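Novice: Sequence and predicted structure are below.
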Amino acid sequence: MSDTPVEKLSFEEAMKELESVVNQLDHGDVALDRSIALYERGAALKKRCEDELKRAEEKVAAITLDNDGNPTGTAPVEGN
C-alpha cells in the first residue's frame, strides 16, 4: 500500500494499487486491522478511478463530429 495521497495518483497508478489491494484481500491472510486499512484505501482508490473515468468520458463526449462522423473540434463541457 502506497503512502501517496489517493488524489495525487494518476488513473493508472490508482488502478494498479487497487488491483494490489484486491489481491491482498482475496488471499485472506491479512490481519483484521490491516484488512480494514486496505479496504478503506481500496474504496478511496475506486472512487479516484471512477472520477478520472468520468472526467475522461466528459472530454470524449465534448468532441464534435461532422455529418460523416469526422472530428471537427470540441465543444465546451457543461459543468466544468
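Specialist: Sure, I can see it. Numbering: from 1, shown residues only.
Novice: can we go C-alpha only for contacts and neighbour counts from here?
Specialist: OK.
Novice: all strands for the chain, in order.
Specialist: Secondary structure of the chain (DSSP state E): strands at 63-65, 71-74.
Novice: Out of the ones you listed, which gets nearest to residue 30?
Specialist: In terms of Cα to Cα, the element of the strands of the chain nearest to residue 30 is strand 63-65, at 45.8 Å.
Novice: What is that closest one packed up against?
Specialist: Judged by 3 or more Cα pairs under 8 Å, 6 or more residues apart in numbering; DSSP states H and E, strand 63-65 is in contact with strand 71-74.
Novice: In terms of secondary structure, what does the strand it packs on contact?
Specialist: With contacts defined as 3+ Cα pairs under 8 Å, 6+ apart, the secondary structure elements packing on strand 71-74 are strand 63-65.
Novice: ok, and here's another one to check against it:
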Amino acid sequence: MAEDPQNISDMSFEEALRALQQVVRQLEDGEVPLDQSIALYERGEKLRAACQARLDAAQARIEAIVLDAKGQPSGTKPFDGSE
C-alpha cells in the first residue's frame, strides 16, 4: 500500500474523496495483506468522516430562497433539510 503522506485535514473535499475511492478499490481488489487491509480500512473511515464533515458544513451554509405571497423572492433563510 502506498500511504498518502498528505494529512487528511489538509486535503480538499475532492482530494479526500479521490483518496477514499482509491482505498475502496484496493480493499475490493483483495490483493492487500490483512494488516494492510486493516490500516486501509482505518484510513478509509477517517477519509469518509472528513468528507461527511465537509458535506455537513456545506449544507449548513446553504440558504433557501424565501418567496412572498406573489411568488417573488423576498429574502433567504438557513437551509435545514426538512423541506
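Specialist: On my side now, so go ahead. This one's a predicted model, so the numbers in the text were calculated from it and none came from an experiment.
Novice: so which of the strands of structure 1 is the most packed in?
Specialist: Among those, the stretch with the highest mean neighbour count (mean count of other Cα atoms under 10 Å) is strand 63-65, at a mean of 14.
Novice: Mind listing residues that contact that strand?
Specialist: Applying Cα atoms under 8 Å, 6 or more residues apart in numbering, the external contacts of strand 63-65 of structure 1 come out as 71-75.
Novice: what's the spacing between that strand and its chain's center?
Specialist: Taking Cα atoms, centre = their mean, to the nearest Å, one finds strand 63-65 of structure 1 lying 25 Å from the centre of the chain it belongs to.
Novice: in structure 2, which residue is closest to the centre?
Specialist: Within structure 2, the residue whose C-alpha comes closest to the C-alpha centroid is residue 51; the distance, by Cα atoms, centre = their mean, is 1.9 Å.
Novice: For that residue, list the residues it contacts.
Specialist: Counting by Cα under 8 Å, 6+ apart, residue 51 of structure 2 touches 13, 16-17.
Novice: quick one on the thing from earlier: JSON lines please, covering the contacts of strand 63-65 of structure 1 and showing distance to residue 24 of structure 1.
Specialist: Supplementary listing: those in JSON lines, determined by distance: Cα to Cα, whole Å:
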{"residue": "71", "distance to residue 24 of structure 1": "43"}
{"residue": "72", "distance to residue 24 of structure 1": "46"}
{"residue": "73", "distance to residue 24 of structure 1": "44"}
{"residue": "74", "distance to residue 24 of structure 1": "42"}
{"residue": "75", "distance to residue 24 of structure 1": "43"}
